[in-house]
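Peer 1: all I have is the shape, not the residue letters:
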């Protein structure tokens, strides 16, 4: 499966929309996309997972790593539009208590 990423700046927040699956083969592109935004100075990111059907441990690692990086720089990474299957993974891993999760991306 492929992963398609796009970004939209809304005020001070950048919404990253992901479509597809985030797994061992696609997680590196998510990491590069988020790293590029962080290197460009964005500190408030929302990852919209509305169109993500699958998220594995590699994808979780990317999200947690970028969350830690942003928090160390006074920023934040939030998740939005988390579907049931992905929400279950977050609950099982306890990451639902680590990430701020909202229903809407803006």
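Peer 2: Received, thanks. Worth saying up front: this structure is predicted, and the values here are computed from it rather than measured.
Peer 1: every contact and neighbour count from this point should use C-alpha atoms.
Peer 2: Will do.
Peer 1: what sits closest to residue 90 if chain neighbours are left out?
Peer 2: residue 96 (5.0 Å; CA to CA, 6 or more residues apart in numbering).
Peer 1: now do residue 31
Peer 2: Nearest one to residue 31, counting by CA to CA, 6+ apart, is residue 62 at 5.8 Å.
Peer 1: tell me how far that neighbour lies from residue 28.
Peer 2: 8 Å (CA to CA, to the nearest Å).
Peer 1: can you check residue 81 too?
Peer 2: 21 Å.
Peer 1: quick one, which of those two is more surrounded?
Peer 2: Taking neighbours as other CA atoms under 10 Å, residue 81 and residue 28 compare with residue 81 leading, 19 against 15.
Peer 1: structure B:
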């Protein structure tokens, strides 16, 4: 909740600067709520408006569980490493 505005601002800035294929490394994320999910979904909408992509890197089971419960594993490509996410073409 406290860092969500910073993430939103960073995603908006990247898209405004012309970066449309983004990778969000969630390794340091200890807590994820609806606010954080909303920021990620908003970022996805922004990049998709430019034919872009937003890939997530996450291997923490407690965070992955949130994506599974909300059905967002069907929306976001989720990878276990940054290298894997960068190399992905799906």
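Peer 2: That came through fine. Fair warning: this is a prediction, and the values are worked out from it, not measured in the lab.
Peer 1: any idea what the TM-score comes out to?
Peer 2: Overlay of the two chains. TM-score (TM-score structural alignment, normalised by the length of structure 2): 0.87; 83 aligned residues with a CA RMSD of 0.9 Å.
Peer 1: the residue nearest to residue 90 of structure 1 maps to what in structure 2?
Peer 2: Under the alignment (TM-score structural alignment), residue 96 of structure 1 maps onto residue 73 of structure 2.
Peer 1: what is the neighbour count of that match?
Peer 2: Other residues near residue 73 of structure 2 number 15, with proximity taken as other CA under 10 Å.
Peer 1: returning to that earlier point: okay, and the residue nearest to residue 31 of structure 1 sits in which element?
Peer 2: For residue 62 of structure 1, the host element (DSSP states H and E) is helix 57-72.
Peer 1: onto which residues of structure 2 does stretch 61-76 of structure 1 map?
Peer 2: The aligned range for stretch 61-76 of structure 1 is 38-53, by TM-score structural alignment.
Peer 1: centre of the chain versus that stretch, how much separation?
Peer 2: 9 Å (CA atoms, centre = their mean, to the nearest Å).
Peer 1: likewise for stretch 85-101 of structure 1?
Peer 2: For stretch 85-101 of structure 1, the distance to the chain centre is 12 Å (CA atoms, centre = their mean).
Peer 1: what does that stretch contact?
Peer 2: 52, 53, 54, 55, 77, 78, 79, 80, 81, 82 (CA atoms under 8 Å, 6 or more residues apart in numbering).
Peer 1: buried residues in the longest strand seen in structure 1?
Peer 2: Looking across structure 1 with DSSP state E, the single longest strand is strand 44-55. For strand 44-55 of structure 1, a neighbour-count test (16 or more other CA atoms under 10 Å) marks 44, 45, 46, 47, 48, 49, 50, 51, 52, 54, 55 as buried.
Peer 1: what of stretch 12-23 of structure 2?
Peer 2: 12, 14, 15, 20, 21, 22, 23.
Peer 1: that one corresponds to what range in structure 1?
Peer 2: So stretch 12-23 of structure 2 sits over residues 35-46 in structure 1, by TM-score structural alignment.
Peer 1: span of the matching stretch from start to end?
Peer 2: The first residue of stretch 35-46 of structure 1 is 13 Å away from its last residue (CA to CA).
Peer 1: on contacts alone, who are the packing partners of the helix or strand containing residue 19 of structure 1?
Peer 2: Assessed by DSSP H and E, residue 19 of structure 1 sits inside strand 13-22. The helices and strands touching strand 13-22 of structure 1, judged by 3 or more CA pairs under 8 Å, 6 or more residues apart in numbering; DSSP states H and E, are strand 3-10, strand 44-55.
Peer 1: all set now, cheers.
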